[in-house]
Structure formats: C-alpha cells, structure tokens
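# Dropping the sequence and predicted coords here.
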Amino acid sequence: MTFAPDSTITAFAGYTRIAAGPQAEVLALLRSRADAEPPFVFDDRTGERLDLDLRPTGATPATEPGADEQATRTVGRPKLGVVAREVTLLPRHWDWLSRQPGGASVALRRLVDEARRVHADRDAQRASREAAYRFMSAIAGDLPGFEEAARALFAGERARFATLVEPWPADLRAYLHQLAAAAWSAA
C-alpha cells in the first residue's frame, strides 16, 4: 500500500478509535500492538478500508527478482507523470479535437482542467458523501438506522442524518461527521 506523503489514516478496534494521524505514526502504533485483534483502518481522504501489512517492518515477504521492474513499465511518459490510456469518442469529437490548437491531448487537458475548476465544490461534496458512505458501509452496516442515515446523507439532509446517527457509538459518529463535513457545504 502506497500513501501520499501527507496522508492520514484512522484505526478502529470495534467501534472505538484507537489511532489517528499520519500513516507512519499510526502504522508504528498498530504494529506495536500486534497481539491485539486486527483493527479496521480507514483512509481519511476516501473513507476506504485499508488492508495493511501490520507485521514488523523487517518481516516483509521476498519477491521474485525482476517483478518490480516488470510492474513499473508503462506506456506514455512516466517521468512526467503521463500515462497513456484509451479514450473512445465519436468521429465528430475526434474531428473537433484535431482542429484545436495544440492537438487533441492539449484540448482534452484544457477541457478537463476547466471542468475540474468549475465543478470543484460539487466534486468535493460528492467525494465527501462517498467517503462517509464507504466508512459507514464497512463498519456501521448493522447499526440501527443505517439505511435511513445513508439516504439522508445522499439527499443532503444534514439534520436528519445527524439525528439518525446520534445513537451510534461516539468515536464512530465523530469520524463519520469528519468524513461528511464537506458533503453539507452547499446545503
């Protein structure tokens, strides 16, 4: 599992938050309690449950020679962060792109950047709802009111959502509100 340098994670033992913070610090803490039951660990940005190797640092399994070299070969300009992928467009789209200054790649990058700028708030709101839902599904799916809370989350009904998750364990509820914070920005 690779993390961004500034990524943070949160670990739960059951419904109790046992660690939160920079991934290196949390991993060190979790490795030090190896005799305990395996925790649930979540990415604070995406709400995804992470499957981490919590063995001591020196206990990594050996890999086949050349496996890493073969896995890192990609198409595009990897040193610049460019990865070639397939895009399927209709002929009229390709015609329009070919007439743009700089060609199709420049035009597509410009269109994507503009769309990201224009829809940044909406995208952040959607990402926040999805992160909260991922976390809810992974750890709170059996709690009372789960389905209704999920409906309220996606409907943008902040007060109803808060009321429905109020009976849930405090640590779980606090983290859920943290993940869902940006979901209410436009509400």
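Received, thanks. Numbers count the residues shown, from 1 in each chain.
# switch to C-alpha atoms for all contacts and neighbour counts from now on
Will do.
# any idea how far Arg122 is from the residue lying closest to Leu54 once chain neighbours are set aside?
Excluding its sequence neighbours, the residue lying closest to Leu54 (C-alpha to C-alpha, 6 or more residues apart in numbering) is Arg31, at 5.2 Å. To Arg122, Arg31 is 38 Å away according to C-alpha to C-alpha, to the nearest Å.
# in which helix or strand would I find Ala20?
In this assignment (DSSP states H and E), Ala20 forms part of strand 16-22.
# Residues in contact with the following helix or strand past that strand: which ones?
Proceeding N to C from strand 16-22, the next assigned helix or strand is helix 23-32, under DSSP H and E. Identification of contacts with helix 23-32 by C-alpha atoms under 8 Å, 6 or more residues apart in numbering yields 3, 7-11, 19-20, 54-56.
# try 10 Å this time
Around helix 23-32, the neighbours that count as contacts under C-alpha atoms under 10 Å, 6 or more residues apart in numbering are 3-11, 18-21, 36, 38-39, 41, 43-44, 52-57.
# so which strand or helix has the most centrally placed residue in the chain?
Using C-alpha atoms, centre = their mean, the residue of the chain that lies closest to the mean C-alpha position is Thr46, 2.2 Å off. For Thr46, there is no enclosing helix or strand under DSSP H and E.
# Which residues are in contact with the residue nearest to it when sequence neighbours are not counted?
Take Thr46 and drop its neighbours on the chain: the residue closest to it by C-alpha to C-alpha, 6+ apart is Ala131, 4.7 Å away. The contact partners of Ala131, taken as C-alpha under 10 Å, 6+ apart, are 42-48, 125, 137, 176, 179-180, 183.
# now Ala131: how far from Asp35?
As judged by C-alpha to C-alpha, Ala131 and Asp35 stand 30 Å apart.
# The structure to be compared is supplied as follows:
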Amino acid sequence: MNQKSATANPASGFVAFDGDRCIAFGDLRSVARTAKEVLGRRAQSTILVFDPNSGPVDLDFRGSLEDVLARLPDTANAPLAISEPAGAPPRGPGRPKLGVVAREVTLLPRHWEWLARQPGGTSVALRRLVDEARRTSKDKDRIRHAQETAYRFIAAMAGNKPHYEEVARALFARDAGRFEAWTKDWPADVRDHARRLAAAAFEQDASQTSVAS
C-alpha cells in the first residue's frame, strides 16, 4: 500500500513523511515510489522515511524512479546465511538443517564444561537457554523495543516541537497519560504515529489497570 488507508496499520510498515504530513506507509518499495512521486511534483519537499523496527532510512532519491527502486536495501527478503563451524566434518546425506546458523560464541571454560554435560550437547543446551530467556523477557523486550522505536521517530520528527523533552521522559517512564497530554498539540500525523509506535510500551500498565478496575 502506498497511500494512507483506514484499514492499514502504519505502525507495522515503512512510513514516509513530507515535513509533518504522512504521505505513505506500507512496504518499502511502495513507500519509496510515493515519496519519489511527491519529490517529482515538489522538489523542495523534505522527505523522511522510517523503518518500523529501527528508525530513519537513508534513501537516495536521485535519478529516475527505477534508479531509486534499484538502490533500495533488500534485507527483508534476504535468506539466512548458513555456515559451518571451522573444522566441522562434511555433512552426510539426509535432511539439511534448514535455518541453522553457525557463529562464534566466547565463553569461559566453566561455561563450556556445564554446557557439555547438558542433555543433547552444547548446541541444544544453548538453544534451550535462549528460548527460555526469550520467554521470560518477552514483555520487557517488547516494551524496550517500543520505547526505542518511538524515541527514534520523535527525535527525528519532533525535536523542535513543544514539550519534546517532557514527551521523551513520559515515554521512558511509561506514563501513557503524560505522553498523550504532552503530544496533543503536535501536528496530527506526527502525534498519531508517535502514539502508535509508543502504544506497546504502555500496554502492560493498561492491562493491569483493567484488571484492577
């Protein structure tokens, strides 16, 4: 989707702003296409594109639309790189280990000794530990990711807006009421997108409030 729509969720895709106005959201190619079209009509436009998981995306809009699209990063569809650890024996016939990525891990001797004693060996134990940590830290990771993503957006788009510092403090304090109050006078598209990105940072408090009531 390259135009705004009531049925789409701009917090889950790439977003392009022309000044304070949201001009497109969706996949990167469609957003870049719309941004290039806007620049074609208004060369003085200031276009910023945001990745939903990181922050501003540095796109090169020089040349034709085909030139712009050809230069887009293609990380979303890149396959996982699969490598073997150094000195590993050749893999015999049979089903390949799809999605397994071998990378260097540095541990102390006592860590290697403990891992070697675990059922299934070192690799199985490490995967089990990582999965357990992901489960136990899921809420914290979600909140931290929402805070960091929202902060990168407001730092780029609202650094000169009223109450910017108060908004940032409310975001990291996870104070939804103050965050909403301090952003109410911001331009509508900037305000609404900042609130969408920050929403997950406040979800836990909202659920606890609903239970208490």
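Structure received. The shown structure was predicted, so the numbers you read here are calculated from the model rather than taken from an experiment.
# Give me the TM-score for this pair.
The TM-score (TM-score structural alignment, normalised by the length of structure 1) is 0.80; 170 aligned residues with a C-alpha RMSD of 2.5 Å.
# circling back: what does the residue nearest to Thr46 of structure 1 align to in structure 2?
Under the alignment (TM-score structural alignment), Ala131 of structure 1 pairs with Thr149 of structure 2.
# ok so its match is a helix residue?
Yes - with DSSP: H, G, I helix; E, B strand; the rest coil as the criterion, Thr149 of structure 2 is part of a helix.
# Strands of structure 2, start to end?
Counting by DSSP state E, residue ranges of the strands within structure 2 are 14-18, 21-26, 47-50, 56-57.
# now those strands as JSON lines including distance to Ala81 of structure 2?
What follows is these, written out as JSON lines (distance: least, C-alpha to C-alpha, whole Å):
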{"stretch": "strand 14-18", "distance to Ala81 of structure 2": "25"}
{"stretch": "strand 21-26", "distance to Ala81 of structure 2": "26"}
{"stretch": "strand 47-50", "distance to Ala81 of structure 2": "26"}
{"stretch": "strand 56-57", "distance to Ala81 of structure 2": "23"}
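# Looking at those strands, which one is packed in the most?
With neighbours defined as mean count of other C-alpha atoms under 10 Å, the strands of structure 2 peak in mean count at strand 14-18, which reaches a mean of 23.
# what's the matching range in structure 1 for it?
Aligned by TM-score structural alignment, strand 14-18 of structure 2 falls on residues 9-13 of structure 1.
# Average offset of that stretch relative to structure 2?
Mean deviation of stretch 9-13 of structure 1 from its aligned counterpart in structure 2 after superposition (mean C-alpha distance after the TM-score superposition for structure 1): 0.7 Å.
# So which elements touch the strand holding Ala20 of structure 1?
Strand 16-22 of structure 1 is packed against strand 8-13, helix 23-32, strand 40-43, helix 170-180, with contacts defined by 3 or more C-alpha pairs under 10 Å, 6 or more residues apart in numbering; DSSP states H and E.
# what angle do it and helix 170-180 make?
Computed by axes from the mean of the first three to the mean of the last three C-alpha atoms, to 10 degrees, the angle separating strand 16-22 of structure 1 from helix 170-180 equals 40 degrees.
# roughly how far is strand 16-22 of structure 1 from the heart of the chain?
17 Å (C-alpha atoms, centre = their mean, to the nearest Å).
# mean deviation (superposed) between that strand and structure 2, please.
Looks like 1.4 Å for strand 16-22 of structure 1 (mean C-alpha distance after the TM-score superposition for structure 1).
# What lies in contact with that strand?
With C-alpha under 10 Å, 6+ apart as the test, strand 16-22 of structure 1 has contacts from 3, 5-13, 25-27, 29-30, 39-44, 169-172, 174-175.
# what does stretch 52-64 of structure 1 give?
With C-alpha under 10 Å, 6+ apart as the test, stretch 52-64 of structure 1 has contacts from 1, 27-34, 38-41.
# aligned partner of the residue nearest to Leu54 of structure 1 in structure 2?
By TM-score structural alignment, Arg31 of structure 1 lines up with Lys36 in structure 2.
# In contact with Val130 of structure 2, which residues?
When contacts are counted by C-alpha under 10 Å, 6+ apart, Val130 of structure 2 is found next to 124, 136.
# how about it, what's its partner in structure 1?
Using TM-score structural alignment, the partner of Val130 of structure 2 in structure 1 is Val112.
# can you give me the helices in structure 1?
Counting by DSSP state H, one finds helices in structure 1 at the ranges 23-32, 67-72, 91-98, 103-118, 120-139, 146-155, 158-165, 170-180.
# Quick one, which of these gets closest to Ala84 of structure 1.
Nearest to Ala84 of structure 1, of all those, is helix 103-118, at 10.6 Å by C-alpha to C-alpha.
# Quick check: the closest one compared with structure 2, mean distance?
Per aligned residue, helix 103-118 of structure 1 averages 1.3 Å (mean C-alpha distance after the TM-score superposition for structure 1).
# For Ala155 of structure 1, list the residues it contacts.
Residues in contact with Ala155 of structure 1 (C-alpha under 10 Å, 6+ apart) are 129, 149, 161, 187.
# again with Lys138 of structure 2
Listed by C-alpha under 10 Å, 6+ apart, the contact set of Lys138 of structure 2 reads 132, 144.
# Cys22 of structure 2 versus that one, what's the distance?
31 Å.
# and what of Phe202 of structure 2?
Distance of Phe202 of structure 2 to Cys22 of structure 2, computed by C-alpha to C-alpha: 24 Å.
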